[in-house]
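In: Test case, fold it:
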Amino acid sequence: MRERDGITLIDTGYLRPGLCAAYLVEAGGRAALIDCGTATCAQRVLDAIDAAGIDRAAVDWLMVTHVHLDHAGAAGPLMRALPNARLVVHPRGAPHMIDPTRLIAGARAVYGDAMFERDHAGMLPVPESRVVIAEDGYVVPLAGRSLLCIDTPGHALHHYSVWDADTRSWFAGDTFGLSYREFDTAAGAFVVPTTSPVQFDPEQMHRSIDILLARAPASIRVAHFGEVDDCERLGADLHEQIDAMVTITRDAADAPDRHTRIAGALRRLYTARAEAHGVDAAAARVDTVLGNDIDINAQGLAIWLERASR
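Out: Have a look, this model is predicted:
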């Protein structure tokens, strides 16, 4: 889907339509791809680059905001198809792109072999010679268009966000939460934090959201899913929910059914907020669209609690 200002949203097709986005940024006949979906999405992403009229040899950069598989799993296959691209990755994520053995093993342990083969199979290593380490403040030059990488932990320690000065907008990966279009109403977009295992940290996430808002962005592009504006309101919503999610987790700390307790409380929190936002059939939509994210958020919160309690 072509957008304005030389930016194309690519639906990677991971799991369902409207779930996982990559972004193609064009300038002066050259391009950068920001995030790329899982390995099973690689051909769909290549087809979208072709459909945008960009020669594969003109893609100079593949920028992965972090190395979770829905953002970086296709990097290896894509680097083989994009002959001039270099992979831009956070220092903490680079080793896992060069040798994805641990990522693959971890994904198999979480998803099981059958689901891994269906949704993630085909990951490949990226040659170290084609990897660029994006320290905080690293600038990716794209035919005169500067893409600034800023360290934004909280969702993951290996996460950066990308500032595009030309549009005064961020590509925020998962730092600015989940905003699925099914929850849009006359009041605008709806947002939920994502606390995926295993590195969620609420204080880091608060700070990273403030870093994004400090530039008064015109919009923020999230991986799940698309572009949002009204960034101050959404940032305040995220701050409120992070605090509420921490309280939910602490309240369930000693419960024998802790995961179930946390997940149930998250479902009620998101449903109440969706109802207040004017979402039709809010409870059913939360279950249908956010059900998997609720389970993942509950896992991430429990792991954070265990780490914080040591």
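
In: can we go C-alpha only for contacts and neighbour counts from here?
Out: Fine.

In: what's the single longest helix in the chain?
Out: The longest helix of the chain (DSSP state H) is helix 282-308.

In: Buried ones in that helix, by neighbour count?
Out: Neighbour-count burial for helix 282-308, counted by 16 or more other CA atoms under 10 Å, picks out 282-283, 285-286, 290, 293-305.

In: Going by contacts, tell me the helices and strands next to that helix.
Out: Secondary-structure packing of helix 282-308 (3 or more CA pairs under 8 Å, 6 or more residues apart in numbering; DSSP states H and E): helix 231-251, helix 258-276.

In: I'd like the structure of this one too, to check against the first:
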Amino acid sequence: MSKKEPIQLNERVYLIDCYDMGVPERTGTYVINEQELTIVETGPSPSVKHVKDGLQTLGFSLDQVKYIIVTHIHLDHAGGVGLLLQDCPNAQVIVHARGARHLADPARLIAGAKAVYGDKFSELFDPILPISEDRLLIKGEGDTLKIGSACTLEFLDTPGHAKHHFSIYDPVSNGLFTGDTVGVRYSQLIRDGVQLYLPSTSPNQFDPEAMQHAIDRMLAMKLDAIYYGHYGMTAEPEQALRQVSEWLTVFMEEAQTVVAEEGGPELLAESLLKRVKNYLKEQGVADDHKEMEIIKLDMEVSAMGIVDYFSKLQIK
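Out: Next up is the predicted model:
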């Protein structure tokens, strides 16, 4: 795999490709170049080598890193934070209150991932290292973090994808680091001129009402940029947010039909993939586009989360 240089998104924010699952432009680490050097997301542990290389390419040493922020604790975003922290002696990890205990003791995270990924777990995620509580800094709704004389980040509680999820507002760029709450940006399609932003509705804390509330809240903020966990930045937040909202409605409509027919996540995943392929076909995108494999995987995971949501409704 050829080394990819970090991308400069604006005067002070850079994006390092984390190559999650060995796939380019799947997950990324954002570097905010302020007096207190701050990074957002680490990816899983196999991505940490790419984060380190990217920081070195940008001219930063690991002991300059002051804050490592994880939007939520899913392993593709935060699995590598313990490993990276070993080599960042001056850094603290910023995490949502609901996620902090799982970073301190990742046993349940590991067990849950092993149940889903089985034999692939080690290849995708090892090692997942605990973080001592004195290096964890909890932030929540309305909390702030000063990282420069002219930059104080603000934290927004943004459940919908997960209850342990916050987003981070950067006033200098009028931008928001949104993790997975308002969906996935399919950068390889966008580079080909086709806009695609889909919700990420993975198990087991998906909540469509909370997700829509987060979308509406961000629309009201009149942002100039959104920085996605998957992957990259859009300078057209309103268009992206409106599209992900429309797809969230589609996902839930398809799910209601499948659930009414007592179908499971496999059937829903097929149904969602068909809707997305039809949309892309209308935009002139062939079924064998290189992004389609990732979209298929995302629909499988999203379908599991939606079916899980409906099963919990029935229990209530």
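
In: Looking at the helices and strands packed on helix 282-308 of the first structure, which is nearest to Asp201 of the first structure?
Out: Closest to Asp201 of the first structure of those, according to CA to CA: helix 231-251, at 9.7 Å.

In: What range does the closest one cover in the second structure?
Out: Using TM-score structural alignment, helix 231-251 of the first structure lines up with residues 237-257 of the second structure.

In: contacts for the matching stretch?
Out: 182-183, 196-199, 208, 212, 215, 218-219, 222-226, 234, 268, 271-272, 306-307 (CA atoms under 8 Å, 6 or more residues apart in numbering).

In: Which of those residues fall within strands?
Out: Tyr197, Leu198, Ala225, Ile226, Thr234 (DSSP state E).

In: Return the entry from those residues with the maximum number of neighbours.
Out: Ile226 (26 neighbours; other CA atoms under 10 Å).

In: Spatially nearest residue to that residue (excluding sequence neighbours)?
Out: With sequence-adjacent residues excluded and distances taken as CA to CA, 6 or more residues apart in numbering, Ile226 of the second structure is closest to Leu176, at 4.9 Å.

In: May I see the helices and strands packed on helix 282-308 of the first structure organised as TSV, with distance to Asp113 of the first structure and mean neighbour count added?
Out: Formatted as TSV, those follow (distance: least, CA to CA, whole Å; neighbours: other CA atoms under 10 Å):
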stretch	distance to Asp113 of the first structure	mean neighbour count
helix 231-251	30	18
helix 258-276	23	18
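
In: Could you export these as CSV, including distance to Pro17 of the first structure?
Out: Below are these laid out as CSV (distance: least, CA to CA, whole Å):
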stretch, distance to Pro17 of the first structure
helix 231-251, 23
helix 258-276, 21
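
In: Of these, which is nearest Ile150 of the first structure?
Out: Nearest to Ile150 of the first structure, of all those, is helix 231-251, at 17.4 Å by CA to CA.

In: about what we covered before: what's the most distant pair in the ones in strands among the contacts of stretch 237-257 of the second structure?
Out: Greatest spatial distance among these (CA to CA): Leu198 and Ala225, at 17.2 Å.

In: Any idea how far apart the tips of stretch 222-237 of the first structure sit?
Out: End-to-end distance of stretch 222-237 of the first structure (CA to CA, to the nearest Å): 15 Å.

In: tell me which element Ala32 of the first structure is part of?
Out: strand 30-34 (DSSP states H and E).

In: how about Ile7 of the second structure, what's its partner in the first structure?
Out: Aligning on TM-score structural alignment places Ile7 of the second structure opposite Arg2 in the first structure.

In: actually His213 of the second structure, not the one I typed
Out: Using TM-score structural alignment, the partner of His213 of the second structure in the first structure is Arg207.

In: Count residues in the vicinity of that match, would you?
Out: Neighbours around Arg207 of the first structure, by other CA under 10 Å: 15.

In: What distance do you get for it to Leu238 of the first structure?
Out: 12 Å.

In: One more: Asp295 of the first structure?
Out: Taking CA to CA, one finds Asp295 of the first structure at 18 Å from Leu238 of the first structure.

In: Can you find the partner of Ser187 of the second structure in the first structure?
Out: Counting by TM-score structural alignment, the partner of Ser187 of the second structure is Arg181.

In: Stretch 232-248 of the first structure vs the second structure, average offset?
Out: Compared with the second structure after fitting, stretch 232-248 of the first structure has a mean deviation of 1.3 Å; criterion: mean CA distance after the TM-score superposition for the first structure.

In: How about residues contacting stretch 34-41 of the second structure?
Out: With contact meaning CA under 8 Å, 6+ apart, stretch 34-41 of the second structure is reached by 12, 28-32, 64-71, 77-78, 81, 147-149, 151, 177, 229.

In: Now the buried members of these.
Out: Applying 16+ other CA under 10 Å to the contacts of stretch 34-41 of the second structure, the neighbour count classes 28-32, 64-71, 77-78, 81, 147, 151, 177, 229 as buried.

In: Stretch 161-178 of the second structure maps to which residues in the first structure?
Out: Under TM-score structural alignment, the match for stretch 161-178 of the second structure in the first structure covers residues 155-172.

In: ok, and what's touching that stretch?
Out: Here stretch 155-172 of the first structure has contacts from 5, 34, 65-67, 90-93, 136, 145-153, 173-175, 194-196, 198-201, 205, 212, 217-223, using CA under 8 Å, 6+ apart.

In: Taking these, please make a ChimeraX selection of just the buried ones.
Out: Isolation of the buried members of those (16+ other CA under 10 Å) is achieved in ChimeraX through the command below:
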select :34,65,66,67,90,91,92,93,145,146,147,148,149,150,151,152,153,173,174,175,194,195,196,198,199,200,201,205,212,217,219,220,221,222,223
